[in-house]
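Student: sequence and predicted model, in that order:
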Amino acid sequence: MINFLLARIGSAIITIFGASILAFVILRAVPTNPARLIAGPFANDEVIAQVTSQLGLDKPLFVQYFDYIVSFFAGDWGFSYSAGQPVLSQIVQRLPASAELALYAFLFAFIGAVFVTVLVSFLASKWLDRLLRLLSFISVGVPPFWLALLFLMVFFEQLGWFPGPVGRGPAPGSVHTGLFTIDYLIAGNFSGFATALHHLALPALALALGPFGYLVRLLRANLLDIVNEPFVTVLHAKGVAPVSTHFQHILPNAFLPTLTAGGLILAQLLGGSVLVERIFVWPGIGTLVIDGILRQDYAVVQAFIMLSAIIYIGVNLLVDILYGYVDPRVRRS
C-alpha cells in the first residue's frame, strides 16, 4: 500500500509542475506587455522599463519561472493591479462562495443520479429506463450557462419562485466557515439556512444537470454489466432475495467507477463554474477570473489556473487513495 501511495503522490507532484509550466508559458506568450498595462497608456519608455524591472520581466525565462514557483508555494500569488491588493487575498475572500456552490451542485448531481438510477434499475421498467436515458442525454448535451439563463427566465421572471441574479443573499452575523448554509446552521438560524439554500438552488441545479446526466449513464452501464456477471447468476440460483442481490452485491461492484468519476466532477465544479457565477452575480472565483481576463490582469488568471490544477489533482489523488482502500485489486496491481 505504501508503494501505491508513493506512486500516486509522485504522479500528482509531477502533474502540478506540468500545469505550472503550462500556465507560465501561455501567459508569457500573450503579445500584450504587462508592464505597459500596469504603467498606463501614457507612460513613457523609462517608466515602462522600470516597471518591467520591478516585475522581473527582464530576467531570463527560466529564472522568471523559478521565481514564480518559489513565490507561489511561499504564499505570494502575485499582485492584482486592477484591484490594488494581493491575488491570494482576493481568492481567499471569494473561495468559500465558489466552494459552497460547487459542493451543493455536486450533492444534487451525485445523490440524484445514484438514487434515480438505482431505483429505475431495481424496478426494471423499460419505459422508465428509456425516460432516464433521454433525460441523461439531454442534460449532458446542454451547456450550464444556457441552463442558467433558462432557469432565470422561467423560475425567476415568469414564476417568481426563486431569487434572481442577486448573489448569495444576506450574510450570517457570525462567519465560521464562509459557507452561508453551514454558518447559519452553526448559529441555529434555520430561516437563514433556508434563505441561503433558496439562493443556491438555481445556480447549483444549472451546474448539476450536466454531471447528473454523466453519472446516470456511467452507473447505468456499470449496473447492466454487473447484472450479467456469473456470480449474480449463482446468487439467483441459490435463492438469494432480489433486494439483497441488488443492493448488497450488484450495486457495490457497480459503484466504484462512479465514485472515481464523482471525485473528478467535484474538482471540475470547484474550478469550472465561471460563466454560471457570472450570470447569477455569484461573488466567487469565477467572477474574479472573468474580471481579470477583461482587465488583462494576468496575475489573477495565472493564479486561477494553478489553483484549479491543484484542486483537480488533489481531489483525484484522494479518490485514487480511497479507491485503493475500497478495492483490493487496485492495491495488488
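Tutor: On my side now, so go ahead. For clarity, every value in this text was computed on a predicted model and none was experimentally measured.
Student: C-alpha only now, for contacts and for neighbours.
Tutor: OK.
Student: and the residue nearest the centre of the chain?
Tutor: The residue lying closest to the centre of the chain (Cα atoms, centre = their mean) is Leu269, at 2.0 Å.
Student: how many neighbours does the closest residue to that residue other than its chain neighbours have?
Tutor: Nearest non-adjacent residue to Leu269, counting by Cα to Cα, 6 or more residues apart in numbering: Ala102, 5.1 Å away. Here the count is done by other Cα atoms under 10 Å, and Ala102 has 25 residues near it.
Student: what helix or strand is Ala102 on?
Tutor: helix 87-123 (DSSP states H and E).
Student: helices or strands next to that helix in the packing?
Tutor: If you count contacts as 3 or more Cα pairs under 8 Å, 6 or more residues apart in numbering; DSSP states H and E, helix 87-123 packs onto helix 126-141, helix 190-227, helix 251-271, helix 285-294, helix 298-326.
Student: between the ones you listed, which one is nearest to Ala74?
Tutor: helix 298-326 (13.2 Å; Cα to Cα).
Student: could you point out which element follows that closest one?
Tutor: Taking DSSP H and E, what comes next after helix 298-326 is helix 328-332.
Student: try this one next to it:
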Amino acid sequence: MYWLPLLVNRLIWLVPTIFGLTTLIFVLSRVVPIDPAVLIAGENASLEQIQEVRSRFGLDEPLPSQFVRYLASIVRGDLGTSLYTQTPILDELKARLPATIELTAVSLAIAGAIGIPTGVICGVHYNSWLDHVLRVVVVASVGVTHFWLAIQLQIIFSMKLGWLPLAGRFEGTMPYPFTGLLVVDSFMAGDWRSLGSALQHLGLPALTIGLPTAAIVQRFTRNSVISMMNSPSIAYQQAMGFSRRIIVWKYLLRSSLAATVALFGLTAGIMLAGVVAVETVFDWPGMGNYAVRSIMYSDYNAVMGFTIFAGTVFAVLSVVVDLVQVMIDPRGAT
C-alpha cells in the first residue's frame, strides 16, 4: 500500500485546484462584453423581457452571490443549462465524452508506439546518424500545428487517395452502446463491419494528434535513456557481464518508462487543445467540437461547463498518471 499516501495527498490537492479553476472561469465569464440576459432572451426581446430573464437566473444579484450560487450548483454536479440548446450541459458533455476518450486513447497509443521505441533507439545510439535523422524529424513534427496537419491528411488520404473517410465517427448501424466506445462496443458485439468502420474513421484524427505527441515522447525518452546510460546502475550491470540487449530492454527501458509516463500526464493538456481543433476539422462528435460550437454561439454557460469539466478530467488524469508512475518505479512514492 505504498501508493496510498500519494493518492490521499493528490486527492486533497484536487479540491483547491478545481476551486481555483471555477473561480477563474466565473470571473472571466463576467468580464466579457456580452450580456447573458440578452443572449437568453434573444435579440428582439424588450427591456422588460431582458429584466425578467435577469431576475429568473439571478443575474441581477451581486457577483459574490452569483458565485456562491454557481459554486453550490457545481458541488451538486449541475453545470447549468446551455443557452443555445436549453439542455443540461453535463448531459451533453457525458454524451460526448466517450468519443473524446476513444480518440485520445488511440492517439496516446500511437504516440507511445512510435515515440518510446524510437526514443530508446536514439538514446542507445546516441550521436549516430540514425539519432541525428530522427532528431530532425522530431523538430519538424513538434513545429506542425494540429489544424494544418489535419487538413493535409484529409487532402492526401481522403480526397486524393480515398483510403480513409474525410470526417465523422461512424457509418452504418451503431452497435449496442455497452461503453459508448465504438471500437470496444463493436468488438464486444462481434460486429466486424462496424469495427472496421470505427477504426477507419479513427485513423486520420488519431494520427493528427498522435504524430506530434509521438515526437515529444521520443525526445523525452531519448534524453531519459541517455541519462540512464551514464548512471552507476547501468555501469554495474555491464560489469556483471549482462548483454546489451538485456540491459536495454530489462533495466534501461523500465527505468526510462517512469519518466515517460509522467510526460503523458504533462502533455495531456496539450493533447486536449489538439483534440478541440481536430474534432472541429473532422466533425468528430466529442467534447472539443461541443466547445467550439458553444464559443461560436456565445453560449458562455456551455463554455464554462466544458472548461470546468475538462479541467476536472485533467486533474483526475494527473492523479492516475502519478499512481501509474509509482507502480512502475516505487521509489517515486513520496
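Tutor: Everything's here; your move. From a predicted model like this one, the values you see are computed outputs, not experimental measurements.
Student: the residue nearest to the centre of the first structure matches what in the second structure?
Tutor: Using TM-score structural alignment, the partner of Leu269 of the first structure in the second structure is Met271.
Student: how far away is that match from Arg69 of the second structure?
Tutor: Distance of Met271 of the second structure to Arg69 of the second structure, computed by Cα to Cα, to the nearest Å: 32 Å.
Student: kindly report the same for Val303 of the second structure.
Tutor: 18 Å.
Student: same check, this time on Ile25 of the second structure
Tutor: Using Cα to Cα, we find Ile25 of the second structure at a distance of 14 Å from Arg69 of the second structure.
Student: was I right to think the match of Leu269 of the first structure contacts Ile209?
Tutor: Yes. Assessed by Cα atoms under 8 Å, Met271 of the second structure is found in contact with Ile209 at 6.8 Å.
Student: follow-up on the earlier one: tell me which of Val303 and Arg69 of the second structure has more neighbours.
Tutor: For the pair Val303 of the second structure and Arg69, the greater number of neighbours falls to Val303 (21 against 12), based on other Cα under 10 Å.
Student: what does that one correspond to in the first structure?
Tutor: When the first structure is aligned by TM-score structural alignment, Val303 of the second structure is paired with Val301.
Student: next one: Gly119 of the second structure
Tutor: Match for Gly119 of the second structure (TM-score structural alignment): Thr117.
Student: surely its match meets Asn222?
Tutor: No. Thr117 of the first structure is beyond contact range of Asn222, at 10.8 Å (criterion: Cα under 8 Å).
Student: the equivalent of Val30 of the first structure over in the second structure - how many residues pack around it?
Tutor: Following TM-score structural alignment, the counterpart assigned to Val30 of the first structure within the second structure is Val32. Other residues within reach of Val32 of the second structure, judged by other Cα under 10 Å, total 10.
Student: got it, and Thr267 of the second structure?
Tutor: Other residues within reach of Thr267 of the second structure, judged by other Cα under 10 Å, total 14.
Student: kindly report the same for Met304 of the second structure.
Tutor: A total of 22 residues lie near Met304 of the second structure under the criterion other Cα under 10 Å.
Student: how about it, nearest residue that isn't a chain neighbour?
Tutor: Of all residues not flanking Met304 of the second structure in the chain, Ile25 sits nearest, at 6.3 Å (Cα to Cα, 6+ apart).
Student: then Ile151 of the second structure?
Tutor: Val281 (7.4 Å).
Student: so Arg254 of the second structure makes contact with Met327?
Tutor: No. Using Cα under 8 Å, Arg254 of the second structure is not in contact with Met327, being 11.1 Å away.
Student: buried ones in stretch 267-280 of the second structure?
Tutor: Using 16 or more other Cα atoms under 10 Å as the test for burial, stretch 267-280 of the second structure gives Ala268, Met271, Leu272, Gly274, Val275, Val276, Ala277, Val278, Glu279, Thr280.
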